[in-house]
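>>> coordinates only, sequence not included:
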């Protein structure tokens, strides 16, 4: 990757500000990680090459690079923290929703989001299943749209279903609780297998 695509410290701070000031995820493009890694590598190389120099300008460049490197790492951690909070909150809000806006998520974030949804649904259903009255309401909820828990045998890209919703992408060994019709289709195509869930 050439230096024309190298991210700058100012751009990194701008992305942090956009992530901080918006309730929704800031859309990061697929080149972000490589650009940041190259930026960090260049700063580290500059420091290593000039750290023992007696030249006043070299010393100043090392001092500046060290500050930028330290702050850049803080920004990266802050970005990760803010994004994971937003993803978790979105999952909490959309536990039983059939429409999920994952347009601004990176591929691994989208897989993480759907895994959180499954864990949240499993927790709620397990919790409610311990109460007789809740069991009845849970069965009503399930009857509105039956789901099957499946495990993927291969990577499956995002796809549109006839209900008008998009599903995926899913990675090999991912577990998902999908509408019965979709689950049965994926199983019939040998892309997934049904997972048995033990009743309490």
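That came through fine. This one's a predicted model, so the numbers in the text were calculated from it and none came from an experiment.
>>> For the rest of this, base every contact and every neighbour count on C-alpha atoms.
OK.
>>> what packs against whichever helix in the chain runs longest?
Counting residues, the longest helix in the chain under DSSP state H turns out to be helix 56-93. Counting contacts by 3 or more CA pairs under 8 Å, 6 or more residues apart in numbering; DSSP states H and E, helix 56-93 is packed against helix 9-21, helix 32-50, helix 107-128.
>>> What separation is there between the closest residue in space to residue 7 that isn't next to it in sequence and residue 9?
The shortest distance from residue 7 to any non-neighbouring residue, by CA to CA, 6 or more residues apart in numbering, is to residue 35 (5.5 Å). The spacing between residue 35 and residue 9, counted by CA to CA, to the nearest Å, is 11 Å.
>>> Structure two is appended below for comparative analysis:
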């Protein structure tokens, strides 16, 4: 069972460390259980001593704040890792310290950076135009494709947003694999 002190210590360690901290696999579920129990205790104890209720509610507020700060710090570190990894690659240790949903966030951000880099490269090489494409949202996973110039694009995951040439975007939309982004 996780305690307020555990949440505090983990948040403090994340705050003062440059690297993404390794957290127990069940950490988020444990925090969820802790918060649920504190909410129940706060409502259950409302008939009891008011000092105890006040203390429990304050501890609940503080735990929620600490957890939110922890998640924000982890997201900032993941953004930093994306920028570093887009230039140099990511260390396995950093990737291993991520939760599954954080790995998905990392992969999605990496795909966006790669897409932007590819677009910039095309523009620099005279093959593309700024904002000359069409943004689409993928409705399903799509493997690697060739664009009209023979360049490889993709792969794309469901819900990825990409700006592709109008011709490629139209083909993907017509095939039902993507839809225009709003």
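Now that the structure is in, tell me what you want to look at. Being a predicted model, the structure only gives us computed values, none of them experimental.
>>> that's a helix at residue 177 of structure 1, yeah?
No. Judged by DSSP: H, G, I helix; E, B strand; the rest coil, residue 177 of structure 1 forms no part of a helix; its state is strand.
>>> List the contacts of it.
Each residue near residue 177 of structure 1 by CA atoms under 8 Å, 6 or more residues apart in numbering is listed here: 118, 147-150.
>>> list the buried ones in the longest helix of structure 1?
Neighbour-count burial for helix 56-93 of structure 1 flags 58-59, 61-62, 65-66, 68-69, 72, 75, 79, 83-84, 87, 90-91 (criterion: 16 or more other CA atoms under 10 Å).
>>> can you tell me the mean distance of stretch 112-126 of structure 1 from structure 2 after alignment?
When structure 2 is overlaid, stretch 112-126 of structure 1 sits 1.2 Å from its aligned residues on average, using mean CA distance after the TM-score superposition for structure 1.
>>> What range does that stretch cover in structure 2?
Mapping stretch 112-126 of structure 1 onto structure 2 (TM-score structural alignment) gives residues 105-119.
>>> Can you list the neighbours in contact with that stretch?
Against stretch 105-119 of structure 2 from outside (CA under 8 Å, 6+ apart): 78-79, 82, 86, 128, 160-163.
>>> one step back: which stretch among the helices and strands packed on helix 56-93 of structure 1 comes nearest residue 137 of structure 1?
helix 107-128 (8.9 Å; CA to CA).
>>> Next, the angle strand 175-179 makes with the closest one.
Interaxial angle, helix 107-128 of structure 1 versus strand 175-179 (axes from the mean of the first three to the mean of the last three CA atoms, to 10 degrees): 70 degrees.
>>> Go ahead and measure how far helix 107-128 of structure 1 is from the middle of the chain.
Chain-centre distance of helix 107-128 of structure 1: 12 Å, with CA atoms, centre = their mean, to the nearest Å.
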